[in-house]
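Chemist: requesting a structural model of the entry that follows:
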Amino acid sequence: MQTQNRTHPNKPSEKSLRKARNRLSAKIASEKMAGVPKMDSTEAVTDPVITPFLMAMEDEGFVTQKEDSQALKIDRCPRCQQSSRFAFRGNTGEFKLCALCHN
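Modeler: Predicted coordinates for the structure are as follows:
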């Protein structure tokens, strides 16, 4: 039996991901130029993969689901085994999607 290597149909487009990465990079560069201390910077509290992924999902109209405590709903991905699978709500209802493997 052959398994398919499929990604989720609601994953962000490459264009959205690229735009989000560029926005994040520009913000980090701007803060460095302005002399923002490293510990107070965006760079200190972002991840170069997960943050643009979440930004791109938001840009495409998906809402990241949160716990009652307002923390993001995150699970371990069954495919890549990383704690990077987020819960979203979109026009097709609720779904989960991994920021790393898009499963």
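
Chemist: contacts and neighbour counts: CA atoms only from here.
Modeler: Noted.

Chemist: which parts of this structure are helices?
Modeler: Per DSSP state H, the chain carries helices over the ranges 14-34, 50-59.

Chemist: tell me which of these sits nearest to Leu100.
Modeler: helix 50-59 (7.3 Å; C-alpha to C-alpha).

Chemist: what helices or strands is the closest one leaning on?
Modeler: For helix 50-59, the elements it packs on are helix 14-34, strand 63-64, judged by 3 or more C-alpha pairs under 8 Å, 6 or more residues apart in numbering; DSSP states H and E.

Chemist: the structure of the following sequence is requested for comparison with the preceding one:
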Amino acid sequence: MPQIPSAEALRHARAALATETETIAKAGGRAPVTDPVITPFVRALRAGGFTIQTSASGCDALGTCPACQNRYLYTALRAGLAHAVCPHCRDAADRKAAVAGAARASAGPCPPDRVGWRGAAIAAPPA
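Modeler: Here you go, the predicted model:
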């Protein structure tokens, strides 16, 4: 299975986060609260052209990773495919599900043509 995001993208995201945190600290500001695993992982996904599936409230929709049992299984959307990816395992299980409106999937609250947890399309609510 492919590694999503790539090791290079993840290294770049970690370095950028470290530089950003250092710059803020040198300026006398308070560094933002980040996670050493999750934050670079999400940044690398977005830099790689992925969007992240969100809930109706606009928060990242997370599941439980079947491999490591951590509760950070993201659904990364790109090119009409939904990929189940864990920042701890990073093994991408292609869901092989066509995704309608994948480019809009993380733009605020879920659009009517959003994708369910298992990659199945969720019907638009009645108007």
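
Chemist: hmm, back to that, hey, which of the helices and strands packed on helix 50-59 of the first structure is tucked in deepest?
Modeler: strand 63-64 (a mean of 18; mean count of other C-alpha atoms under 10 Å).

Chemist: which part of the second structure matches it?
Modeler: Mapped onto the second structure using TM-score structural alignment, strand 63-64 of the first structure spans residues 51-52.

Chemist: which position in the first structure aligns with Ala61 of the second structure?
Modeler: Ala61 of the second structure maps onto Lys73 in the first structure, by TM-score structural alignment.

Chemist: what's near enough to touch that match?
Modeler: 64-67, 86-87 (C-alpha atoms under 8 Å, 6 or more residues apart in numbering).

Chemist: select only the buried ones of the residues you listed in PyMOL?
Modeler: Typed into PyMOL, the next command selects the buried ones out of the contacts of Lys73 of the first structure (criterion: 16 or more other C-alpha atoms under 10 Å):
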select buried, resi 64+65+86+87
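
Chemist: widest-spaced pair of the contacts of Lys73 of the first structure?
Modeler: Glu67 and Phe86 (11.3 Å).

Chemist: one step back: the match of strand 63-64 of the first structure vs the first structure - mean distance after superposition?
Modeler: Superposed on the first structure, stretch 51-52 of the second structure shows a mean distance to its aligned partners of 0.7 Å (mean C-alpha distance after the TM-score superposition for the first structure).

Chemist: chain center to that stretch: distance?
Modeler: Put simply, stretch 51-52 of the second structure sits 5 Å off its chain's centre (C-alpha atoms, centre = their mean, to the nearest Å).

Chemist: with stretch 76-88 of the first structure instead?
Modeler: 11 Å.

Chemist: that older thread, adding distance to Leu97 of the first structure, write the helices and strands packed on helix 50-59 of the first structure out as CSV.
Modeler: Shown next, in CSV, are these (distance: least, C-alpha to C-alpha, whole Å):
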stretch, distance to Leu97 of the first structure
helix 14-34, 14
strand 63-64, 10
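
Chemist: what about the spatially most central residue of the second structure, distance to His83 of the second structure?
Modeler: Nearest to the mean C-alpha position of the second structure, by C-alpha atoms, centre = their mean, lies Ile52 at 4.1 Å. Note on Ile52 of the second structure: its distance to His83 of the second structure, by C-alpha to C-alpha, to the nearest Å, is 10 Å.

Chemist: need the residues touching each of these two.
Modeler: With C-alpha under 8 Å, 6+ apart as the test, Ile52 of the second structure and His83 both reach 74-77.
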